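Sharing a sequence plus its predicted fold:
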Amino acid sequence: MDSVMRIPILRLCLPLWVISVLGCATSIPAPEQNPDLNDAASIVRSAVPETLHIADEPFLPAPDINVAIFDVGPDAGETAAYMAVRKLESRLLPGLLREALVSSAQWGAVRVVPTVSPLAPVNIRATIVASDGRDLILDVRVSDITGAEWLALRLAYRETAPSDNLSDLSRIFHVVSNRMRDYWLSRTEVQRSSVISIADMLYARSLAPDVFSDYVDNTGPMLRLKRMPASNDPMLSRVKRIRNQEYLFCDAVDEQLGMLLERAGPTYYLWRQASIEQANWLDQYESMAASRSAGKGGGEFSRMQASYSAYRSYRIQEQALFELAEALDGESEPVVMTTEDAVITLEGTLDTQYATWRELLREIFLLEQGELQ
């Protein structure tokens, strides 16, 4: 209920000319502006959705990127139905961000993962601050494995006209890809290579801390690469093989979330369309209430009929989304993974599957080293 109450306040903060110019989205793209991420009014800026910068080829070295499933936020709704919808959004929206990053042709592998990890040099986290179907507010943070924060953005999107897909909504993520590109290109070649190498060493250290503890200096505010093992180091070869097994799991999860987008996306954007109609109904209702107070009632009945029709459409789509979201809530397809010695079926939530698989991989690594009895 709190999230529903906050959105009308946000609407009052949006001047009509801003709404008409933006058409669909606004954002605060520059972290140097120091936006107050606790102040919803700070998002009201005249920023037209950016055109996605598409590279002719990746600017090497191109780091892999992990997009973690979004945090549902502190205001996810009071009912089980609203919580289920927010959880559904937390899985759908990362897929749209991933699509923007992949379409930019500037990065290595981009995966949606259950949680951040040292698997990739760059991690993206986001929190859903508010969402009511028409207005969407996200806090997005991007950092690399060294501890450097690339950017912190508050993105705001307003649905202003019905759309037959989620392409308009996905445009809010163009600014994320573009700002990440700006940051990456501002680094020297040595700095870029160092980020990727540190990620390699941190992953190796997570498997064998005694062996790989001396390759990264963590005494300063940010991690620094001290040295690298020989390229033909047999231990490093085993680490790479285990890492590839973890990549395979993440690819399976990424594919599963992509299928979720295909399955739930149509119902989700129909709900967003109906949300516009419902918001218009509320606006018209308030206007009619003001007219009645002023003694103006001409044509009121026909206007109320049209307004109620819009409201009824919203309620139908809302119920359809609630039912789908609750059906999908907590649903994760079992993931079947194959090792040299066994076929393993992982079940439970994505977080549980991921944690279980990582622990199994670590045990396999230790067994190969003769450290596990």
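Structure received.

C-alpha from now on. contacts and neighbour counts both.
Will do.

Leaving out sequence neighbours, find the closest residue to Ser63.
One thing to correct before we go on: residue 63 is Pro, not Ser. Leaving out its chain neighbours, the residue that sits closest to Pro63 by Cα to Cα, 6 or more residues apart in numbering is Gly108, at 5.2 Å.

same question, Ile276
Arg134 (5.9 Å).

Could you report the neighbour count for that neighbour?
21 (other Cα atoms under 10 Å).

how far away is the residue nearest to Ala109 when sequence neighbours are not counted from Arg303?
Using Cα to Cα, 6+ apart and skipping the chain neighbours, the partner closest in space to Ala109 is Asp64 (4.8 Å). To Arg303, Asp64 is 54 Å away according to Cα to Cα, to the nearest Å.

And for Tyr82?
For Tyr82, the distance to Arg303 - Cα to Cα - is 30 Å.

adding another structure so you can compare the two:
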Amino acid sequence: MSRPPLAFLWLTIIVLTSSCAPNTVRVSGGEEIESETVQLQESQLLDVGVLLFEEGEITEQQKQESIHEDIRAAEARYMAYHLKETLQRASGWGAIRVLPTTSHIADVVVRGTIITSNGEQMLLEFHVSDSTGSLWFEKKYTAELVELDYFEIDPGNDVYQHVYNRVANDIYRHRKKLTDRQLIRIRNTSELRYAASISPDPFSDYLVWEQSGQVNVARLPAREDPMLQRVRKIREREFLFVDTINEYYANFHGVMYGPYTNWRKYYLLEVRQKRSIERRATRTKLAAAAITLVGLLRDAPGLVTTGAMLYKDGIDIGKEAQIHDDAIRELGDSLNTEVRPMVLDIQGRTVEITGTIEEQYRKWRALLREIYLNETGLAQDESAPDSI
């Protein structure tokens, strides 16, 4: 099987920009993680929340190449956690957590969408913003692999590690541009937005929403405000719950890493072999048709027979391609069976970590709000949104 030359990989570093659409960054290997070189004060550290990736729409072409919804659902968890791990290598951040849904326990929220993901190509879109409503950036990242890439993976790295590195570096570079005053403003806004999500009255009065979507702090509550102190305790409980969820995601990531890497590798091999076979089958059928036509025009039965045999060979090659297509589907099914949901016991309550973990998380947050209201004696605001 032919393999693209190494120079092709380096040429994919081209960055495409557009004024009316998110930038598309074509990423190649070689980009390393950028790390903070100085010790930061706590007030300079921003907490990061990486949302479970959006699965994106699976096209008919992708379905034909055995990209199933169950695989995408697994990838949404795996990729979010792997980006979290990559960000942690960079340092210069506060806590970095994977979030089942948006929460103001994070100062910076990373939203990723899977557009294309298989063993040959990856196309992800990212939307990164902070608690003040400021958009840090919105970009697409794309990369292509060859067979050799699967034999050069460093332990613990993803075969698309260079994509994760680039995303982490772009987030880090934006943070580096912020002043200490801006960092403190983001942290204060996160805390007050969280407080307002727990108890809109009175904490919403501390915030001002602009038409642009920006959120400004009108004023700060007193440092020892008793209601704010209770909110901070509630927020700490949510930190602990999310940390427990992240232990699950870590385990899920570890279990999935091996079979997922193998699935990608064999996907690449199967798809490329299938395409090669299909091209060969098409060429064989065309040659058969040409030989048969010449035979008929020249009244040469031997050529007609030869053409018919070649056409049959073309059909047989097409059947072989179908065998490889079935093999890809079996690989996808095996991934689904090897990565199973898990059950956690959290403070005496059994929580099944499945696709409905988002619902479990929402119920937990509703419980935290109930605890706060019981402690403060405030009335339940049924119209209060889950997140402000």
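That came through, no problem. In this text, all values refer to a predicted model and were calculated from it rather than measured experimentally.

contacting residues around the equivalent of the residue nearest to Ala109 of the first structure over in the second structure?
Here Asp64 of the first structure is matched to Asp47 in the second structure, going by TM-score structural alignment. By Cα atoms under 8 Å, 6 or more residues apart in numbering, the contact list for Asp47 of the second structure reads Trp93, Gly94, Ala95, Ile96, Ile105, Ala106, Asp107, Val108.

hmm, try it at 7 Å
Trp93, Gly94, Ala95, Ile96, Ala106, Asp107, Val108 (Cα atoms under 7 Å, 6 or more residues apart in numbering).

The third one contacts Gly49, correct?
No. Taking Cα atoms under 7 Å as the contact criterion, Ala95 of the second structure and Gly49 are not neighbours in contact, 8.4 Å apart.

Between the two, point out the one with more neighbours.
Higher neighbour count among Ala95 of the second structure and Gly49: Gly49, with 27 against 18, using other Cα under 10 Å.

residues making contact with the one helix or strand the more buried one maps to?
Assigned by DSSP states H and E, Gly49 of the second structure belongs to strand 48-51. Residues outside strand 48-51 of the second structure that contact it (Cα under 7 Å, 6+ apart): 80, 84, 95-102, 106-111.

returning to what we had before: let's have the contacts of Asp47 of the second structure in JSON lines, adding distance to Lys312 of the second structure and secondary structure.
Converted to JSON lines, these look like this (distance: Cα to Cα, whole Å; DSSP: H, G, I helix; E, B strand; the rest coil):
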{"residue": "Trp93", "distance to Lys312 of the second structure": "63", "secondary structure": "coil"}
{"residue": "Gly94", "distance to Lys312 of the second structure": "65", "secondary structure": "coil"}
{"residue": "Ala95", "distance to Lys312 of the second structure": "63", "secondary structure": "coil"}
{"residue": "Ile96", "distance to Lys312 of the second structure": "59", "secondary structure": "strand"}
{"residue": "Ala106", "distance to Lys312 of the second structure": "62", "secondary structure": "coil"}
{"residue": "Asp107", "distance to Lys312 of the second structure": "64", "secondary structure": "coil"}
{"residue": "Val108", "distance to Lys312 of the second structure": "60", "secondary structure": "strand"}
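
Next, format these as JSON lines and append distance to Gln39 of the second structure.
Below are these laid out as JSON lines (distance: Cα to Cα, whole Å):
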{"residue": "Trp93", "distance to Gln39 of the second structure": "11"}
{"residue": "Gly94", "distance to Gln39 of the second structure": "12"}
{"residue": "Ala95", "distance to Gln39 of the second structure": "15"}
{"residue": "Ile96", "distance to Gln39 of the second structure": "17"}
{"residue": "Ala106", "distance to Gln39 of the second structure": "21"}
{"residue": "Asp107", "distance to Gln39 of the second structure": "19"}
{"residue": "Val108", "distance to Gln39 of the second structure": "20"}
